[in-house]
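>>> coords below, sequence missing:
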């Protein structure tokens, strides 16, 4: 049996694979978001700028960014794409964009001082590429791009500052008189180092925020997977409406407690001989069809599928919360199971297969119920004399030539719930059952005709 560390390693491996797949899908999403962003920027510059060599240079740069993104997209589509491709493309993006933003356009008709490049607000385009990195759902990549953008912009500003003729404030700019500050701003060679430091701080903060958003998204996805796994486990036992209710509770099954419920067992007659004479595939196909049909009947009557034991299905009524008509619904469910089986037999006979026969036992009484198992494999259990009696009543059907055997406590509870309840079963009287000293008062119900045992799977 796998140990706890082994199970934890398997869980970690599954989560790692899910994350890698999400990152690959995020890289594809990043490419399309990048394409849309570059298309919008291209249209914007085409509309507001004069068509000349300078504009064509800008558009060529945007095309180059798209080609770099296409390289990453092609790698991202591969299952074994190298982890470093996102970092490489991000590095090329940030460095290339910084060079284009801080250096003059070589085709511009008028060459402006290098300091003027920093005043045009083009720094904001760096933020687009930092945000695009978050779409990969990689926390490290988001942090890396934010830090790289801050570093390259700092280097770019430094390159401008060290240009001959560049003017920077000798003291705190905001401590100077307004006249001196205006004179500095009007100087085309002036670089506001405080504003550029603010830009660096902003890109670092945005990079950190993007990393936090990605980290939060990853944790939410893990929580969602756990919630869906828990919901799937509940759906194996409860009807969809009960699953919706239980899925919202922190402790869906509640504490271990004693409670009066109805318990039902339904079993295919002759299944053991059938399983010995037929291939395993046919056996399991029959079981799946039988369980699916009987399960739906149980859910239609707001019952709970407690367990599958081979060809036997165990259902309870009053779990997890007791209702005012649990016994009545158990009786109605047993009769509906017989009706559903008869409908299925019509289909089987029409296809050339013999009909099936099922025997059902049900009882009402006190049980102990609660969650059992470990955190890795938690299930809901119902134990007690009522469960044992219901199982024995199902086995008693063959001896009494009955399709359904109800314990008298179930019938009494149903009459107490609704005095006008009409029963198709008849009072058979006390019967001794295996494993019990005292006899059990039994009510039996027969179908109009005996349809025989199974022979061939549909």
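That came through, no problem. It should be emphasised that the depicted structure is a prediction, and the values quoted were computed from it without experimental measurement.
>>> Going by C-alpha atoms from here, please, whenever you check contacts or count neighbours.
Fine.
>>> Can you name the residues that contact residue 421?
Counting by Cα atoms under 8 Å, 6 or more residues apart in numbering, residue 421 touches 414-415.
>>> Distance of it relative to residue 303?
Distance, residue 421 to residue 303, by Cα to Cα, to the nearest Å: 19 Å.
>>> quick one: the helices in the stretch 151-300 of the chain?
For the stretch 151-300 of the chain, applying DSSP state H, counting those that start in this stretch gives helices covering 178-186, 193-235, 240-247, 271-277, 280-300.
>>> Now residue 35: closest residue in space, sequence neighbours ignored.
Residue nearest to residue 35 in three dimensions, not counting chain neighbours: residue 66, with 6.6 Å by Cα to Cα, 6 or more residues apart in numbering.
>>> I'd like the helices of the stretch 151-300 of the chain laid out as JSON lines, including distance to residue 117.
Below are these laid out as JSON lines (distance: least, Cα to Cα, whole Å):
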{"stretch": "helix 178-186", "distance to residue 117": "14"}
{"stretch": "helix 193-235", "distance to residue 117": "12"}
{"stretch": "helix 240-247", "distance to residue 117": "57"}
{"stretch": "helix 271-277", "distance to residue 117": "82"}
{"stretch": "helix 280-300", "distance to residue 117": "70"}
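>>> Among those helices, which comes closest to residue 104?
Proximity to residue 104, assessed across the helices of the stretch 151-300 of the chain by Cα to Cα, is greatest for helix 193-235 (17.9 Å).
>>> now the closest one against helix 240-247, angle please.
Interaxial angle, helix 193-235 versus helix 240-247 (axes from the mean of the first three to the mean of the last three Cα atoms, to 10 degrees): 130 degrees.
>>> chain center to helix 193-235: distance?
Its chain's C-alpha centre and that of helix 193-235 lie 17 Å apart, by Cα atoms, centre = their mean, to the nearest Å.
>>> same deal with stretch 27-44?
29 Å.
>>> List the buried residues of that stretch.
Buried positions in stretch 27-44, judged by neighbour count with 16 or more other Cα atoms under 10 Å: 27-32, 34-35, 38, 42.
>>> all helices for the stretch 1-150 of the chain, in order.
Assigned by DSSP H, counting those that start in this stretch, the helices in the stretch 1-150 of the chain fall at 4-48, 53-76, 85-102, 114-117, 124-134, 139-161.
>>> mind checking which of these is nearest residue 360?
Among the helices of the stretch 1-150 of the chain, helix 4-48 comes nearest to residue 360, with 39.4 Å by Cα to Cα.
>>> show me the residues around the nearest residue in space to residue 325 that is not next to it in sequence that make contact.
In space, residue 325 comes closest to residue 417 once its chain neighbours are excluded; the distance is 5.9 Å by Cα to Cα, 6+ apart. By Cα under 8 Å, 6+ apart, the contact list for residue 417 reads 324-325, 327-328.
>>> ok, and what's touching whichever strand or helix holds residue 428?
Assigned by DSSP states H and E, residue 428 belongs to strand 426-431. Contact partners of strand 426-431, identified using Cα under 8 Å, 6+ apart, comprise 439-445.
>>> and what of stretch 365-376?
In contact with stretch 365-376 (Cα under 8 Å, 6+ apart) are residues 253-262, 378-387, 409-410.
>>> structure B:
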């Protein structure tokens, strides 16, 4: 709890003093954004101030009439002009720290003057202490509340300090007027007869300490509470911006599912999970030769185009893009949380990748470029998920035999002349999800058990044969649907 109080106090001090020690580009942009928002809030505050002036002027016109109200019109005009100057001078590119102190003092000096100075148009002046009634100090509180709309704790505190100083000076001015008394009774007022007590309280020529000090304390408390509230709201907003920035940065390195998972972790390494999921590897065939035939810029351009299409296929089917592997990708379906149709989503993503490559090759053919061939392997099985590394650098990793088998299947597509290779375990899971409907793999062929490097037992594989490359590109065959 102490740390939280210290953090809020530090935030309040930073905002009042004009910022902390952080000077990163991100913090500079955040400070600049706050500066623009403060100006927009200032415009709103001044707009509300003008509305209040119109209401007050209307009330004064009804209550006092002409010419008594003329005195207050002059002060309202001066306050309105002060607000106009703030709009001109406190623009983001012109705003200076001293303005947050000078203008509040100008406003409070004018407000105090209109309260304590006598009305020159009034021939029958009331006793000066009566100008310090409780209703008049509400206008001071109103200005402090309006200053909080500016979303600047510094401005709120400066306005509060200006209010305390100006009200004190105004009270001392009243005290120095002829026949005005100042102080309090030294004896216990509870022991004073009722009539004498009423006379003392209602004496129009007396300024009592018992009223003066509590009003200053009230003004100070209102300002302090509002300043803390503004500082707290800005701190929460800055934390939210920082959280979104961190999540956005994570999403550049991880898929949205993993980025969301990592952003909620308090422990850097997090917990280890074990679950069943589908793992997909996709890779360009013969890309080394393609890279040799192109400039580095062209090679990177091809990779960016391919990665964009492959990652879009993964995202569109609720998959997790685990990593880029040079000219290929590794993706998983069912991580970090398993779903009811992970195998179906993986197959849909693979089909979408193959369609994207057909579309890309049509474009490349128009440019007389060599067509690209994609190889995809998918396996379904148990996985271990968790962060590896240390406190300074971590990597979210998928570990297990399932990953190795999926990679082997993608590599075996070359020898099998296939563009898609699925394991029997994956087919079993797909069949379970589709309730025995084999329509999704009707264009695929089941091979007899094949040896898999690194495994003791052979495995039945299902492949989608690679179409022959002809001079004229044929339209892609319709993709089997998954029910």
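Everything's here; your move. Note that the coordinates shown come from a computational prediction; the quantities given were computed from them, not determined experimentally.
>>> Provide the TM-score value for the superposition.
Overlay of the two chains. TM-score (TM-score structural alignment, normalised by the length of structure 1): 0.82; 444 aligned residues with a Cα RMSD of 3.6 Å.
>>> one step back: when you align them, which residue in structure 2 goes with the residue nearest to residue 35 of structure 1?
In structure 2, the residue matched to residue 66 of structure 1 (TM-score structural alignment) is residue 80.
>>> OK, contacts around the alignment partner in structure 2 of residue 114 of structure 1?
In structure 2, residue 114 of structure 1 lines up with residue 128, judged by TM-score structural alignment. If you count contacts by Cα under 8 Å, 6+ apart, residue 128 of structure 2 has them with 116, 118, 174, 177, 180, 205.
>>> Ok, residue 358 of structure 1 next?
Going by Cα under 8 Å, 6+ apart, the list of residues near residue 358 of structure 1 reads 266-269, 338, 341, 403.
>>> most surrounded residue in those?
residue 266 (27 neighbours; other Cα atoms under 10 Å).
>>> Next one: that residue from residue 32 of structure 1, what distance?
55 Å.
>>> what does residue 199 of structure 1 give?
From residue 199 of structure 1 to residue 32 of structure 1 the distance is 27 Å (Cα to Cα).
>>> What of residue 235 of structure 1?
38 Å.
>>> before we move on, the earlier item: of the helices of the stretch 1-150 of structure 1, which approaches residue 239 of structure 1 most closely?
Between residue 239 of structure 1 and the helices of the stretch 1-150 of structure 1, the shortest gap by Cα to Cα is with helix 4-48, which sits at 28.5 Å.
>>> Stretch 68-77 of structure 2 against structure 1, how far on average?
In the superposition against structure 1, stretch 68-77 of structure 2 averages 2.9 Å from its aligned positions (mean Cα distance after the TM-score superposition for structure 1).
>>> State the number of residues packed around residue 173 of structure 2.
That count, for residue 173 of structure 2 with other Cα under 10 Å as the rule, works out to 14.
>>> Residue in structure 1 paired with it?
Per TM-score structural alignment, residue 173 of structure 2 is aligned with residue 159.
>>> Repeat that for residue 91 of structure 2.
Match for residue 91 of structure 2 (TM-score structural alignment): residue 77.
>>> so what's its match up against?
24, 28.
>>> Residue 140 of structure 2 now?
Here residue 140 of structure 2 is in contact with 108, 111, 163, 219 (Cα under 8 Å, 6+ apart).
>>> ok, it to residue 111 of structure 2 distance?
7 Å.
>>> so which of the contacts of residue 358 of structure 1 comes closest to residue 194 of structure 1?
Looking across those and measuring by Cα to Cα, the closest to residue 194 of structure 1 is residue 266, at 79.9 Å.
>>> which non-adjacent residue is nearest the closest one?
Per Cα to Cα, 6+ apart, closest to residue 266 of structure 1 is residue 360, 4.4 Å.
>>> same check, this time on residue 116 of structure 1
With Cα to Cα, 6+ apart, the residue lying closest to residue 116 of structure 1 is residue 188, at 6.0 Å.
>>> what number of residues lie near the corresponding residue of structure 2 for the one you found?
Under the alignment (TM-score structural alignment), residue 188 of structure 1 maps onto residue 204 of structure 2. The local packing of residue 204 of structure 2 (other Cα under 10 Å) involves 16 other residues.
>>> Residue 215 of structure 2: what's it in contact with?
Residue 215 of structure 2 neighbours (Cα under 8 Å, 6+ apart): residue 137.
>>> Please pull up the equivalent of it in structure 1.
Mapped onto structure 1 by TM-score structural alignment, residue 215 of structure 2 lines up with residue 199.
>>> ok so, going back, can you tell which of the helices of the stretch 1-150 of structure 1 is closest to residue 244 of structure 1?
Closest among the helices of the stretch 1-150 of structure 1, using Cα to Cα: helix 4-48, at 25.7 Å.
>>> For that closest one, which helices and strands make contact with it?
helix 53-76, helix 124-134 (3 or more Cα pairs under 8 Å, 6 or more residues apart in numbering; DSSP states H and E).
>>> can you tell me which of those comes nearest to residue 311 of structure 1?
Closest of the helices and strands packed on helix 4-48 of structure 1 to residue 311 of structure 1 is helix 53-76, at 47.8 Å (criterion: Cα to Cα).
>>> Kindly calculate the angle that the closest one makes with helix 85-102.
Using the same axes, to 10 degrees: helix 53-76 of structure 1 against helix 85-102 is 170 degrees.
>>> ok so, going back, ranking the helices and strands packed on helix 4-48 of structure 1 by burial, who's on top?
A comparison of those by mean neighbour count, using mean count of other Cα atoms under 10 Å, puts helix 124-134 on top with a mean of 20.
>>> Provide the aligned range in structure 2 for that one.
Residue span in structure 2 matched to helix 124-134 of structure 1, by TM-score structural alignment: 138-148.
>>> Now that stretch on structure 1. Mean distance?
For stretch 138-148 of structure 2, the mean deviation from structure 1 after alignment is 2.3 Å (mean Cα distance after the TM-score superposition for structure 1).
>>> on that earlier part again, please tell me how far the match of residue 91 of structure 2 sits from residue 221 of structure 1.
Separation of residue 77 of structure 1 from residue 221 of structure 1 (Cα to Cα) stands at 22 Å.
>>> same deal with residue 25 of structure 1?
Residue 25 of structure 1 is 14 Å from residue 221 of structure 1, by Cα to Cα.
>>> These two: which is more packed in?
Ranked by neighbour count (other Cα under 10 Å), residue 25 of structure 1 and residue 221 place residue 25 first, with 17 against 14.
>>> Which residue in structure 2 aligns with that one?
Per TM-score structural alignment, residue 25 of structure 1 is aligned with residue 37.
>>> Which parts of stretch 198-209 of structure 1 count as buried, going by neighbours?
199-200, 203-209.
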